[in-house]
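# predicted model and sequence below, questions to follow.
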Amino acid sequence: MGELTRRRFVGAAAGVAGAAALTSLLPATAAVAAEPAGAAGAWTEERSGNGWPLLEAPETFGVEGSDQKVRLAGGDAAVVLLHVARRFHYEIGELRAGEIHGWTADRRVAQEYESNYLSGTAIAIRPLSYPAGARDGLYPNELVVVRDILAELDGVVSWGGDLTPVKESHFEIAVKPGHPRLKGVARKIEGWRRGPGDEGAGATDAFDPARREKARAFARRSA
């Protein structure tokens, strides 16, 4: 089938008159329509594709503002990935049960980037809504938020929508352990959370013209 367009598929199936029901239909419809992006194989390395050691005992973290928990590598990686999850929850859509996944012990991966779940350095947000191989699952306003997050994190996080094959639910740490940029971004996030204005997730306007231009410039540099 090749890469899918989730919105186009759902729209064709439901018609314009059914647009009001899309929120409840999208996850199930996209999951049924999507074909596997690659054949699953066992990951045999002791480090994930992004260079982090595989974990046997990840830490469990709550996602701020929600009742959801996710298992991740601790330290700076968790600080950064939890920031992604918080912003998604506050600015794109409320996270419900089963909509965020992190560490797994299952070494079967279809793509190299999926090995990063084994090290606790990747999360999948709404993987049934945005499965591997399905493109254009995010609406334009949601994509603005994602691009703003990526620019804000200065390349420390990669998004599956920019990977091949696409997996728009996927966010991963894109630098190796101890990278100074990771440390700097994590400290910046911690500073936002401790600051008097709580400048982090939930207090950001991704549609501010200056932020949008910065996000566009970052996307051009990263392309």
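Thanks, I have it. Quick caveat, the model's predicted, so the values are computed rather than measured.

# going forward, measure contacts between C-alpha atoms and count neighbours the same way
OK.

# okay, now Val70: neighbour count?
22 (other Cα atoms under 10 Å).

# Ala217 too?
12.

# roughly how far does it sit from Arg147?
According to Cα to Cα, to the nearest Å, Ala217 and Arg147 sit 10 Å apart.

# now do Glu172
14 Å.

# how about Ala78?
Distance, Ala78 to Arg147, using Cα to Cα: 20 Å.

# again, but for Val70
Counting by Cα to Cα, the gap from Val70 to Arg147 is 23 Å.

# Lys214 too?
In terms of Cα to Cα, Lys214 sits 10 Å off from Arg147.

# here's the one I want to compare it with:
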Amino acid sequence: MTDLDRALADIVEIRSRLALSSTFLGLGPAALAGSGVLAFGVALAQSLLPGTSDPLAYFAAWVATAMASCGLIGGEMLRRAERHHGGLADQMIREAVLHFVPAGVAGAALLAFFARFAPADLWMLPGLWLVLVSLGIFAASRSLPRAMPLAGAWYFVCGFAVLLLAAENHALSPWLMGLPFAIGQLLVASIVHRAGEADNVG
């Protein structure tokens, strides 16, 4: 390895350490709150429209909602990260996203597994998804605002509460999916907003 290669490797290592030790400021409260409002709207639509309790329609709507929310949050994240982190934006985004990738992959894998091998147990998926979101938040909390574990705790408790409630009749309830996500995303948005206000005051 040449001196230039070593120097470049050292720079990459320093950038990585800086990204890991810094608070990620790319999350925007508007997009986070918007994803919560979207979840509430989908739950309301599913509760009013006929046929949406069918597993295919139910989960198709929520997968589409998750993708739309990721696009909404991701678009604002790219814009804010560039403004707040400058040259470290790409590294900060990569570190933040990587914390949530395992939870997202696990959620998709669980949907595929239950749909193929245990369709009668699909009622468990909303609660399990909530638990996975909580684990993603806890994994990323080191680089997020200090109060973010509160949101992780909300999703964790809601996940098991939804499992307990759904276990009574094994029904796919739009509100058992929508309300925890709507309130959880609004809570995350509030935490991010308050953290931003504190930074501005400081």
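The structure has been received and is ready for your questions. Fair warning: this is a prediction, and the values are worked out from it, not measured in the lab.

# TM-score for these two?
Here the TM-score for the pair of chains, by TM-score structural alignment, normalised by the length of the second structure, is 0.29; 97 aligned residues with a Cα RMSD of 5.5 Å.

# the more surrounded of Lys214 and Arg147 of the first structure?
Arg147 (20 against 16).

# shouldn't that one be in contact with Ala219?
Yes. Taking contacts as Cα atoms under 8 Å, Arg147 of the first structure lies within contact range of Ala219: 7.4 Å.

# centre-most residue in the second structure?
For the second structure, Val133 is the residue whose C-alpha lies nearest the centre (Cα atoms, centre = their mean; 5.6 Å).

# so it is in which element?
helix 125-140 (DSSP states H and E).

# now do the SS call for Ser158 of the first structure.
What DSSP: H, G, I helix; E, B strand; the rest coil gives for Ser158 of the first structure is strand.

# thought it was touching Glu172?
Yes. The pair Ser158 of the first structure / Glu172 is scored as a contact, 5.4 Å apart, by Cα under 8 Å.

# neighbour count for those two, which is higher?
A direct count of neighbours by other Cα under 10 Å for Ser158 of the first structure and Glu172 places Glu172 higher, at 25 against 19.

# from His101 of the first structure, how far out is the more buried one?
12 Å.

# list the residues that contact both of these two?
Ile123 (Cα atoms under 8 Å, 6 or more residues apart in numbering).

# ok and the host helix or strand of Glu82 of the second structure relative to helix 125-140, angle-wise?
In this assignment (DSSP H and E), Glu82 of the second structure forms part of helix 55-85. With axes from the mean of the first three to the mean of the last three Cα atoms, to 10 degrees applied, the angle from helix 55-85 of the second structure to helix 125-140 works out at 20 degrees.

# the inter-axis angle of the helix or strand following helix 55-85 of the second structure versus helix 125-140?
For helix 55-85 of the second structure, the succeeding helix or strand toward the C-terminus, using DSSP H and E, is helix 89-117. Angle of helix 89-117 of the second structure versus helix 125-140, following the same axes, to 10 degrees, is 160 degrees.

# go through helix 89-117 of the second structure and flag the buried ones.
89, 91-93, 95-96, 99-100, 103-104, 107, 110-111, 114 (16 or more other Cα atoms under 10 Å).

# helices or strands up against that helix?
If you count contacts as 3 or more Cα pairs under 8 Å, 6 or more residues apart in numbering; DSSP states H and E, helix 89-117 of the second structure packs onto helix 3-21, helix 55-85, helix 125-140.

# burial-wise, tell me which of those comes out on top.
helix 125-140 (a mean of 23; mean count of other Cα atoms under 10 Å).

# show me what that one is packed up against.
Counting by 3+ Cα pairs under 8 Å, 6+ apart, helix 125-140 of the second structure packs on helix 89-117, helix 148-166, helix 174-201.

# reformat the ones you listed as JSON lines; add distance to Arg79 of the second structure.
JSON lines is the format used below for these (distance: least, Cα to Cα, whole Å):
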{"stretch": "helix 89-117", "distance to Arg79 of the second structure": "9"}
{"stretch": "helix 148-166", "distance to Arg79 of the second structure": "21"}
{"stretch": "helix 174-201", "distance to Arg79 of the second structure": "15"}
